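In: Predicted coordinates and the sequence they were generated for:
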Amino acid sequence: MKKIDLKSCNLEELKEILTSLGEKSFRAKQLFKWIHEKLIEEIEHITVFSDKLKEKIENEYYIGNIKILKKFESKLDNTIKYLFLLEDGNIIESVRMKYKHGNSLCLSTQVGCKMGCEFCASTKEGLVKNLSPSEILDQVYKIKKDINEEISNIVLMGSGEPLDNYDNVIKFIRLLNDKDGQNLSNRNITLSTCGLVPEIYKLAEENIPITLSISLHSSFDAERRKIMPIANKYTIEEIIDATKYYINTTNRRVTFEYTLINNVNDRKEDAEKLSELLRGMLCHVNIIPLNPIKESNLITSNYAKEFKELLTKKGINATIRREMGADINAACGQLRSDYMKY
């Protein structure tokens, strides 16, 4: 019988497990705190449990434990990129970015990705699997232990499409926010999606005040379809409508990610159309200079400053993302891709 990973269980599920083993339900809160607050990695390390209870738990359950396989530290800005080895042998990556306000982590939610965006390295080999809540959480826990510092912000923008792994990602967010665990504010969590319209509506109804980030990357459907296959399923108009619903339901400002690509989406008419699409919305545009990957012929645009100024003149709040960790390998998914080849 396959053992169940306790790190993916919420408090109610732990109560059911402990009572099924003949224990009082208060033991579940103890177990939860030892896993998610004290960050223990083995059941045997829970000192408030008797040896007999630990043995009973270990017969059917375990605590998931990913391992740091490699890490790369930037000499430019203290960015650290991690390669993690999962228990099933798969490899994922995460990034720690150091800012004045604290440590921000960019996490993976899947091994690989099936969205097929032309400029993204993590999607080139397709989707391998969804990560469990435990495997997403453990990226946070392992990095926190490694740097011995608190984590202030989480960005679900690493390998994978978070809304394509909807249930596990929502459970991860709720576990990370739990007052008996890391108690990280939902307002400090950003979820990035390439625009899965039904899931955006669903997310709005969750009543979780996270920040939603939409990877738009083009103002025109025809151009967007060339670089983002998801555009064949959902139009920009459908994405904008879903985003407006999200804003009206949550009263949270949404970010639109816009990777600037030379001669693809960096023209004056692109900026003007984008301004028209976003006029009056509670939103912000994050302009991202393209990080070229070996698997694509797309190149970086030199018009980021001009593009931002065009948006600003039209009344759209916009910033240019600062490149982090430029000396330790660049694009999302590229570390894993390079490692797997050797």
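Out: Received it, and whenever you're ready, just let me know what you need.
In: only C-alpha atoms for contact and neighbour calcs from this point on.
Out: Noted.
In: Asn286 in helix, strand or coil?
Out: Following DSSP: H, G, I helix; E, B strand; the rest coil, the label given to Asn286 is strand.
In: Go ahead and confirm it touches His217.
Out: No: Asn286 is beyond contact range of His217, at 10.1 Å (criterion: Cα atoms under 8 Å).
In: hey, what's in contact with both of those two?
Out: Glu257, Tyr258 (Cα atoms under 8 Å, 6 or more residues apart in numbering).
In: ok, the two, which is more surrounded?
Out: His217 (24 against 20; other Cα atoms under 10 Å).
In: Now do the contacts for the nearest residue to Glu199 once chain neighbours are set aside.
Out: Spatial nearest neighbour of Glu199, excluding adjacent residues (Cα to Cα, 6 or more residues apart in numbering): Leu163 at 6.3 Å. Leu163 is in contact with Val169, Thr193, Leu196, Glu199, Ile200, counting by Cα under 8 Å, 6+ apart.
In: what does the helix or strand hosting the last one rub up against?
Out: Okay, so that is Ile200. For Ile200, the host element (DSSP states H and E) is helix 197-204. Residues external to helix 197-204 that are found in contact with it (Cα under 8 Å, 6+ apart): Leu163, Tyr166, Tyr234, Glu238, Ile239, Ala242, Thr243, Tyr245, Tyr246, Thr249, Thr250.
In: Presented hereafter is structure B, for comparison with structure A:
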Amino acid sequence: MKKTELNSLTLEESKKLMLDLGEKSYRGEQLFSYFNRNKEVNLDKINLLPKKTRSVLMEKGYVNKIKIIKKFESKLDNTKKYLFALEDKNIIESVLMIYPHGKSVCISTQVGCRMGCEFCASTKEGRVRDLTSAEMLNQIYLIEKDIGENIDNIVLMGSGEPLDNYQNTLRFLKIIHDPKGHNTSYRNITLSTCGITPKIYDLADENLPITLSISLHSPFDSERRKIMPIAKTYSIKELIQAVKYYEKKSNRRITFEYTLVEGVNDRKEDVEELSDVLNGLKSHINLIPLNPIKEYNKSRPERNRVEEFKKELEKRHIKTTIRGEKGTDISASCGQLRRDYIEGNK
């Protein structure tokens, strides 16, 4: 009989579990808060629970634990990169970034990724498996315990495609937001997706006002298909229709991630088409100069070309920023450090 992963339970599920064990529902609150407010994982030490209850919990359930195996600290900007070992020995990574507006953590949602975007290091070995919600949560909790401070903003943009692990991601969002636990505002959470269109509709219908970030990278279907396999399934027109539905339901501005690749998507016609594609949307474009990897033989544009691309978009009344690079001395881009570590330990 499969055991229950106790630290992946929502508050209501924790209460129901305790009622099923013949306990009062408030015991479920104690269990939930122990994991998600106290950030603890040792069932033996929940002294609020009777010893007999703890024994039954250990018999019927288990706690999914991860551990920090390596930490890299940038000498340039205080960015920290964490490598975590999962119980099955798989490796995942997270990044802590310090900004004037607070501390942000970018977490992984899968071991690897199967989306196959050409310029992304995290997808080169494919998807190994989904992360459970506890494995997502504990990336944040372990980083908070390591730095002795709480995280202000959470970004689901590390290794993996969150909407390809939809149920665990949704559970993670509800747990991290719960006032009895970490109590993170939905408005402080960003979910990045390459564009699994049906799941964008599903997420919109959940009515969780998180920020949706779309990896667009080209306004032309023909070019987008070359660099993003998902574009062979869902056209830009279909993607934008889903995004408009999400915008209407959430009343939130949509962010579009746009990795600039020299000679591929940094041309005048790209600016013009982007303006047409985003017409009528409350949107913001985040320009990302390409971070080259050995498997993708393309270059980033020169800085002045990036600035010019930004100006051309702003002339068309599209709010645009250029993402500041973080942790360049510690391979802080998605998947790079994990791959380097795995290859170095073969």
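Out: Cool, the structure landed. Note that the coordinates shown come from a computational prediction; the quantities given were computed from them, not determined experimentally.
In: So what does Ser275 of structure 2 match up with in structure 1?
Out: Aligned by TM-score structural alignment, Ser275 of structure 2 pairs with Ser275 of structure 1.
In: Now do Gly335 of structure 2 against Ile288 of structure 2, distance only.
Out: For Gly335 of structure 2, the distance to Ile288 of structure 2 equals 16 Å [Cα to Cα, to the nearest Å].
In: neighbour count winner among the two?
Out: A count of neighbours by other Cα under 10 Å puts Gly335 above the other of Gly335 of structure 2 and Ile288, at 24 against 19.
In: was I right about the more buried one contacting Ser159?
Out: Yes: the criterion here is Cα under 8 Å, and Gly335 of structure 2 meets it with Ser159 at 5.9 Å.
In: Now list whatever residues contact both of these two.
Out: Contact criterion Cα under 8 Å, 6+ apart; residues bridging Gly335 of structure 2 and Ser159 by contacting each: Glu93, Gly112, Ser122, Thr123.
In: so who does the third one touch?
Out: Taking Cα under 8 Å, 6+ apart as the contact definition, Ser122 of structure 2 lies against Gly112, Cys113, Ser159, Gly160, Cys334, Gly335, Gln336, Arg339.
In: and the fourth one, helix, strand or coil?
Out: This means Gly160 of structure 2. Criterion first, three-state DSSP; result for Gly160 of structure 2: coil.
In: Now do the most centrally placed residue in structure 2 against Pro219 of structure 2, distance only.
Out: Nearest residue to the geometric centre of structure 2 (Cα atoms, centre = their mean): Leu156, 1.1 Å. Per Cα to Cα, Leu156 of structure 2 is found 23 Å from Pro219 of structure 2.
In: Next, the residue of structure 2 most remote from its centre: secondary structure please.
Out: Going by Cα atoms, centre = their mean, the residue of structure 2 most distant from its centre is Lys52, 38.1 Å out. Secondary structure state of Lys52 of structure 2, per three-state DSSP, is helix.
In: That one -> structure 1?
Out: Checking TM-score structural alignment: Lys52 of structure 2 goes with Lys52.
In: Number of residues surrounding Lys308 of structure 1?
Out: For Lys308 of structure 1, the count of nearby residues is 19 (other Cα under 10 Å).
In: corresponding residue for it in structure 2?
Out: In structure 2, Lys308 of structure 1 lands on Lys310 (TM-score structural alignment).
In: can you confirm that match is in a strand?
Out: No: if the criterion is three-state DSSP, then Lys310 of structure 2 is helix and not within a strand.
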